[in-house]
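Chemist: Need a 3D model of the following:
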Amino acid sequence: MTTLPTQSLGVVAHAAGDLRVEPVALAPARPDEAVVEIAYGGICGSDLHYWQHGAAGESILKAPMLLGHEVVGTVAAAAADGSGPAAGTAVAVHPATPGPGDGSKYPSDRPNLSPGCTYLGSAARFPHTEGAFARYINLPTRMLRELPESLTLRRAALVEPASVAWHAVSRAGDVAGKRVLVIGSGPIGALIIAVLKRAGAAEIVAVDMHEKPLEIARDVGASRTLMATDAEAIAAVEADVCLESSGNHYGLASAVRGAARGGRVVMVGLLPSGEQPALISLAITRELELVGSFRFNDEIDEVIAALADGSLYADPVMTHEYAAADALEAFGMARDSSQSGKVLLRFNDAE
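Modeler: Okay, the predicted model is just below:
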């Protein structure tokens, strides 16, 4: 039987500009929780926002919070109630917990939209939902997805963000044989391109401000790339479908301009809260469909299978790897989109 520690090294956001690598307690697991030894964690844009601004959108830090939701690892101790995978099983993590919240109406088959949904490493509610950037973490077994032997833990570190991309492409409808424009080629944009390639898109045009993300975009399936400053070339694409993953209103404007008449624009990148400028008149006169995409549901199971069988090729998205003890350096690299794609933290040699 594995002897578990009472604490392990974690990555904690205390306030804007205050990120610490420090011991975090490992409490006794509840009956429906397994103890997972985290192998890898991917740094997400929300993690960067908590570090840089003390908030991610309207989710504001009110107390120190363990970051991280893109994690994979191995079950160190199975749940006491007998649910979930056995000790020694490699797992990915679905970080959402749907809930009714205030009772607001939402489609029952889309739990990602449930008003009370929580997410690992989120300050949307208080007390905050602690994340999983620690060597050992207790997780409900319903969050765990067993990994096939053919899928390495390192490659599986992309499961969560690739599920976001998979959901976004599903919101675009059937893309087979179509011309698709992807605005923003950071990790989510690049994963969207990889999913589009697998889904049979005939032409994929990637846009970004920097050459490094465009290089990654080409490696995972982009037919051609454009600089975000080339407004004329973007407008000339006339894409059947546009996916906006830059998360700013300039990117949304590019997506609207780059869409063909009658096309669909899927909004993936989370814009700042409050009113945003938008080319609504152009969307109206072109009869564009503007569609939101938020997180994911059961797509995670399809993503695991596709990564395992090699039909979803996304390895170039992972550009850097750091020991968790060097998280400050890793976050600095992840912030620089001109140099990095997905930056991984490695926890299994952190102590």
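Chemist: all contacts plus neighbour counts: C-alpha atoms, from now on.
Modeler: Noted.
Chemist: okay, now Ile304: neighbour count?
Modeler: Residues within reach of Ile304, counting by other CA atoms under 10 Å, total 25.
Chemist: mind listing the strands for the stretch 151-300 of the chain?
Modeler: Listed from the start of the chain, the stretch 151-300 of the chain has strands (DSSP state E, counting those that start in this stretch) covering 179-183, 203-208, 224-227, 239-244, 259-267, 289-292.
Chemist: next up, for comparison:
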Amino acid sequence: MSDDRMADNLGLVAHAKEDVRVEALPEPVPAADEAVVEIAFGGICGSDLHYWLHGAAGQSILREPMLLGHEIVGTVLEPAADGTGPAAGTRVAVHPATPIDDGSAPFPADRPNLSPAGTYLGSAARMPHTAGAFARRVALPARMLRPLPAGLDLRLASLAEPAAVAWHGVGQAGDVEGQRVLVIGTGPIGALAIAVARRHGAAEVVATDLHEHPRALAERLGARAMDARDAEGIAALHADVVIESSGTVPGLAAAISGARRGGTVVMLGLQRAGEIAVPMASAITRELTLVGSFRFNDEIDDVLEALADGSLDAAPVISHELPIERGLDALELARDASVSSKVLLTFGEHEGVDA
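Modeler: Prediction:
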């Protein structure tokens, strides 16, 4: 075993609100249908930040220590004993969802992302919690593993999971080819929505944000950037499709304002639980289509191919890389949208870069 593999199996574990620790974990003991994966990169998601800052992500409340992380890529060390899944040495991305139909509520068979009892890596929605994969070595169900296309490196592939969220969200609007697309909020998901919309042939993409850093990123991705406080300018856009990715009440109001009559607003950013104020009269009288978007299904496969062939220009979304030993610094960096976009944790021999 290499020196790197003999190193402590460090992981990022949430214990409670404002209590996340870098800890040495036991070596994974896989079930027959699980492979042991050596994690290379892990992207910090908004849900990871919520567990750290609030001890909860929406209605998923942390009630026991939980390994964070679901945006992960790596290399198979030990294949599943039952013969399923990729062989040792295969570089893989991970689809972190497990659809479960427990009969509690019906959902379309072709939309397993809507299964009410489904689980997700790094989620406290259920007890026991579903452990994430921010560790040097983890055991994962072989069915979750997606071999990387030839030529796609692990660093870029680390964007596959959040890009699949954006791909699904843009897809909820239908065909965007030749249309004007407005993206509200240029955090990592909004930035990836810009890249996806351009990949799908949008004639123009306009993006808004409060901060200069994400607006500059939007322009690097080929969008026209606007200050999110420019209410008059946003209302004058008359966008065919609006992707609301901020998950804020003002963002949703801006999305409705920026849509043309008869246009479509995709609610990609998750709003807070409970009632919120929405300008529904405008949505009704302008006959807007409001559609939700939650996670994704098999879009991750399309994303991997698009990243590999270069048609999805997403690399600029990665802003920083820090080693797992600096996991708390990475969280601090990721929470500050004025200076960062997608912050990656590195787990192996990859050197972290404060870009």
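Chemist: Relative to Thr285 of structure 1, how far out is the residue nearest to His69 of structure 1 when sequence neighbours are not counted?
Modeler: For His69 of structure 1, ignoring the flanking residues on the chain, the nearest one in space by CA to CA, 6 or more residues apart in numbering is Leu120 at 5.2 Å. Distance, Leu120 of structure 1 to Thr285 of structure 1, by CA to CA, to the nearest Å: 41 Å.
Chemist: thinking again about what came up before, contact partners for the residue nearest to His69 of structure 1?
Modeler: For Leu120 of structure 1, the contacting residues are 67-69, 95-96, 129-132, taking CA atoms under 8 Å, 6 or more residues apart in numbering as the criterion.
Chemist: can we see that at 7 Å?
Modeler: Applying CA atoms under 7 Å, 6 or more residues apart in numbering, one finds that Leu120 of structure 1 lies in contact with 68-69, 95-96, 129-132.
Chemist: In TSV, list those along with distance to Arg30 of structure 1 and neighbour count.
Modeler: TSV is the format used below for these (distance: CA to CA, whole Å; neighbours: other CA atoms under 10 Å):
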residue	distance to Arg30 of structure 1	neighbour count
Gly68	21	26
His69	20	26
Pro95	17	22
Ala96	18	18
Thr129	16	17
Glu130	15	18
Gly131	17	25
Ala132	16	28
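Chemist: Show me which of those is closest to Phe296 of structure 1.
Modeler: Within the set of the contacts of Leu120 of structure 1, Ala96 lies nearest Phe296 of structure 1; the separation is 8.9 Å, counting by CA to CA.
Chemist: Under the alignment, what does the closest one map to in structure 2?
Modeler: Here Ala96 of structure 1 is matched to Ala97 in structure 2, going by TM-score structural alignment.
Chemist: And that match, how far from Met267 of structure 2?
Modeler: In this structure, Ala97 of structure 2 and Met267 of structure 2 are separated by 20 Å, where distance is defined by CA to CA.
Chemist: Is it correct that Ser338 of structure 2 is in contact with His213?
Modeler: Yes: under the contact definition of CA atoms under 7 Å, Ser338 of structure 2 touches His213, with a separation of 5.6 Å.
Chemist: need the helices for the stretch 101-250 of structure 1, in chain order.
Modeler: Secondary structure of the stretch 101-250 of structure 1, counting by DSSP state H, counting those that start in this stretch: helices at 153-156, 159-172, 187-198, 211-220, 231-235, 249-258.
Chemist: Can you check what angle separates the third one from strand 239-244?
Modeler: So that's helix 187-198 of structure 1. Using axes from the mean of the first three to the mean of the last three CA atoms, to 10 degrees, the interaxial angle of helix 187-198 of structure 1 with respect to strand 239-244 works out to 150 degrees.
Chemist: if we can go back for a sec, looking at the helices of the stretch 101-250 of structure 1, which is buried most?
Modeler: With neighbours defined as mean count of other CA atoms under 10 Å, the helices of the stretch 101-250 of structure 1 peak in mean count at helix 187-198, which reaches a mean of 28.
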